[in-house]
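Requesting a structural model of the entry that follows:
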Amino acid sequence: MSQGSDVILDRMMALHPKIIDLTLDRVWRLLDALDHPEKRLPPVIHIAGTNGKGSTLAMIRAGLEAAGKSVHAYTSPHLARFHERIRVAGELISEDDLTEVLDRCYSANNGESITYFEITTVAAILAFSETPADYTLLEVGLGGRLDATNVVDPLLSVITPVSIDHTQYLGDTLAAIAGEKAGIIKRSVPCVVGPQEDAALEVIERTAERLGAPLVAQGQHWHVWEERDRLVFQDETGLLDLPMPALIGAHQVENAGAALAALRTLGFDETACEAAMTKATWPARLQRLRNGPLVDAAGSAELWLDGGHNPAAGIALAEALERLPDKPLHLVCGMLNTKDVVGYMRPLASRAATLTAVAIPGEAATLPADETAKAAREAGMATETAPDVEAAIERITETAPGARILICGSLYLAGQVLRDNG
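You can find the predicted model right below:
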């Protein structure tokens, strides 16, 4: 990132003492100061959920773009560069445009208290409002009801699977968390719902009924499954027989189902649906790294990367690893101190020969390596610590050349790895 946007982003960090403080008052105040750019967005598809939001968005985007539509997309967090969060009409925002919208938001905010996520979300909305496109895809940052993105009147809402995460902000029961996610449902606006546990689905259904929002729910209005290495999707319009998703993992079948249900609800045909499966890319979701200094350090070992960080992501990752050709698996893991670390690791314990714990560089909320190692032992894994990812890789390759090494546990760690690996 050049100095322009970097400097402004640093200044924005200082506008509020907390990274997360859920309320919409500050966002509405800034949008008002900017003459309400949220009212001038191309039609919005708003996506909430605990797991699978980003993958589902990536598949919807691939389908829309294959149908010749131009698409704005807002996602978070970024991995290597802030620009990844804001994709304007299909292209990552340019440094000049980013600097300009950040500057305008900073000036309009006039030194008032506002969180980093809130002001950068408004900057994305401002950028999108000033460039024509056919659709705007907005990924919720945290929760839904009080998330900074929840200032739009969408064409369609999507809720991917809800599970326990961010309990310090969203509540400690599935029903409470689902209530926050269901906060994106708007009166009379259709809502696609991915697979949910009963407690979550009840809350979503109750909210939709109160608002007269038609639900398009998995298991009721659409079904998706894998059959003979193909993906089969069925809804009230008929059956689609498609290639398996380009994104790896059994859980991507469910994410694909939600993306297909969204595309079908919007009226797109089989060509768009097929492209959603074959053309979606989403970094750090069980991504094989094929070149760069870390790959060189791994020598004959395979190097993989995944940013999942909660128990549901641990289960999905374990299932995805099961489908890869058999090879000894060694984990390099760094996590935040806000996560259910043992819950994340437990599903992986039977798959991994060892876990090498690292701290996440430059991250204030990182769990120290020895605490991550302690959690891994509690989950039943042979473990040690290393000063950094590269040292961990070198140590593993000395004892297990030709193995499979997976760097995992945090999107922040994944971003660091993508930066270090060029």
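
C-alpha only now, for contacts and for neighbours.
OK.

how far does stretch 1-13 sit from the chain's center?
Between the centre of stretch 1-13 and the centre of its chain there are 23 Å (CA atoms, centre = their mean, to the nearest Å).

Could you also give me the structure for this next sequence, so I can compare it with the first?
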Amino acid sequence: MSGRPDAAAQEAARNLEEIRRMREIEEAILGRAPENDVGPSLERIAAVMELAGDPQHSYPVIHITGTNGKTSTSRMIDTIVQESGLSTGRFTSPHLHDIRERITLSGKPIPRDKFISAYDDVAPLIEIVDARSAGSGGRRMNFFEVLVAIAFAAFADAPVDVAVVEVGLGGSWDATNVADGTVAVVTPIDLDHTHLLGDDLVGIAQEKSGIIKAGSVTISAVQDPDVAAVLAERAEEVGSDLRLEGDSFGVLARDVAVGGQQVSIRGLAGDYPDLFLPLHGAHQASNLATAIAAVESLVGGGTQALDRSVLAAAVARMTSPGRLEIVRRSPTVLVDAAHNPHGARALVAALDEAFTFTRLVGLIGIVADKDAASILEALEPKLDHVVISRSSSPRAMPPAQLGALATEIFGESRVTVEGNLPDALDRAIGLAEEEGLGGGVIVTGSVITAGEVRLLLGVTDT
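Below is the predicted model:
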């Protein structure tokens, strides 16, 4: 025998080394300021991108902002573009389980080796920019800015035909805004991240409208009239062609179906009847209409209809993990990442339409900087009982504090507080089972809560 390791042993050694290196990189990135600790400036990320040769300009970008529906819409756009025969890169946030979910290549989380390679490419440049910033009394790049740099480098290296890029916060000063979107997409704008963006819809819309660039097409979901006016003003100012849902495109019809809904969509360039969308809720039908209009704008300038068979195939395989997703049966347990009042209201409407429970128990964990009272008030009419808990996030609201707030809204008899999430899940399931086969559990309040319950129930696919 030669003593040389066989191919399987070599592969195992490579995998172990990649896992070790990924852990090392994640620790380094997480050691930076968190993504919600932002310095409103593009200076740092722009400097890194310039040193890297501006990879974000080497492929067309569909850039997505809004308050709710960004990730679902991003995934829909990505799926349609892939089904059309193009390779894609997608950047979204936050992740449910694995940091690599944020950066996908043709629909799959970026392989470890490609993540490592992209990080190794940009890390020296980030060090240079960090040193410059420190020398002038500025701040280091934060967690989110570093991930944006990795994503844009990975997309150029792949290379991808199209990048689908979701903002993290806002728009104008979001790190992703160093890219110039060929198509700008604006999902519904509402109040969220008010400690960073303010509590005025017009001001929030002005910040988010910063992704609209000269010569682009802007696709917007239905908006408050004041928000629509802001978008129109920005589009006119920079020379973007603005197309609004309900005017240029929209949902023509939809019916509840087993496992989802049957929808008919009017796009910019044609009608697409009888598409089966395996997702629930009017908001997902609207997201689909927005996604179709965005892809029409990219591949045909909004004047060429998509191939109907290709589109139907794409829609039929769409998924949105953590968004009104069934993760267990008997009793039914659903997870939904609603983390603001607008999302909670959309969740209630979808539950009313698509599910019939004799008893519905909410398992709720909310991050401390969210409008917890308004979220609970939106959910109250739909839930028979709530179990209050927390995720592992250091930003999670303490269960005792959230429980006291829930008691004010639901009444003491309808509230149970369990500080440990696994215990809370067991308690919620037990309460749902008190009604026999008709009970159910909805887990909501934050992306992290939804993701951790998915893991507890053995669901890891994204």
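
For stretch 244-255 of structure 1, what is the distance to the chain centroid?
The mean C-alpha position of stretch 244-255 of structure 1 is separated from the chain mean by 14 Å, CA atoms, centre = their mean.

make that stretch 28-47 of structure 2, sorry
The answer for stretch 28-47 of structure 2 is 19 Å, by CA atoms, centre = their mean.

ok, residues contacting that stretch?
Stretch 28-47 of structure 2 is contacted from outside by 129-130, 133, 139-146, 149, 173-175, 177-178, using CA atoms under 8 Å, 6 or more residues apart in numbering.

list the contacts for the counterpart of I366 of structure 2 in structure 1?
Under the alignment (TM-score structural alignment), I366 of structure 2 pairs with M335 in structure 1. M335 of structure 1 makes contact with H309, V341, A359, I360, T366, L367, T372, G409, S410, L413, according to CA under 8 Å, 6+ apart.

cool, and R112 of structure 2?
With CA under 8 Å, 6+ apart, R112 of structure 2 has these contacts: E18, I19, M22, R100.

Which one of those residues is nearest to P225 of structure 2?
R100 (37.6 Å; CA to CA).

Give me the three-state assignment for the closest one.
Following DSSP: H, G, I helix; E, B strand; the rest coil, R100 of structure 2 is assigned to helix.

Just tell me what it corresponds to in structure 1.
Match for R100 of structure 2 (TM-score structural alignment): H83.

Could you count how many residues lie near its match?
Per other CA atoms under 10 Å, the neighbour tally for H83 of structure 1 reads 17.

mind listing what it touches?
Contacts of H83 of structure 1 (CA under 8 Å, 6+ apart): L92, I93, S94, E95, L98.

Hmm, the second one is touching Y74, no?
No. Under the criterion of CA atoms under 8 Å, I93 of structure 1 is not in contact with Y74, lying 10.6 Å apart.

shared neighbours of the two, anything?
Common neighbours of I93 of structure 1 and Y74 (CA under 8 Å, 6+ apart) are I86, R87.

Looking at the two, which one has more neighbours?
Ranked by neighbour count (other CA under 10 Å), I93 of structure 1 and Y74 place Y74 first, with 24 against 21.

For the stretch 51-200 of structure 2, which segments count as strands?
Taking DSSP state E, counting those that start in this stretch, the strands of the stretch 51-200 of structure 2 run over residues 61-65, 88-91, 103-105, 108-109, 162-166, 183-186.

now what about the fourth one, what contacts it?
Around strand 108-109 of structure 2, the neighbours that count as contacts under CA under 8 Å, 6+ apart are R100, E101, R102, I103.

okay if I get those as CSV plus distance to L231 of structure 2?
Formatted as CSV, these follow (distance: CA to CA, whole Å):
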residue, distance to L231 of structure 2
R100, 32
E101, 30
R102, 27
I103, 28
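
Which of the residues you listed are buried, as a PyMOL select command?
Paste this into PyMOL to select the buried members of these, with burial taken from 16 or more other CA atoms under 10 Å:
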select buried, resi 100+101+102+103
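
Could you check how far the match of R100 of structure 2 is from G249 of structure 1?
27 Å (CA to CA, to the nearest Å).

follow-up on the earlier one: okay, and which of the contacts of H83 of structure 1 map to helices?
When DSSP state H is applied, the contacts of H83 of structure 1 are split such that E95, L98 fall in helices.
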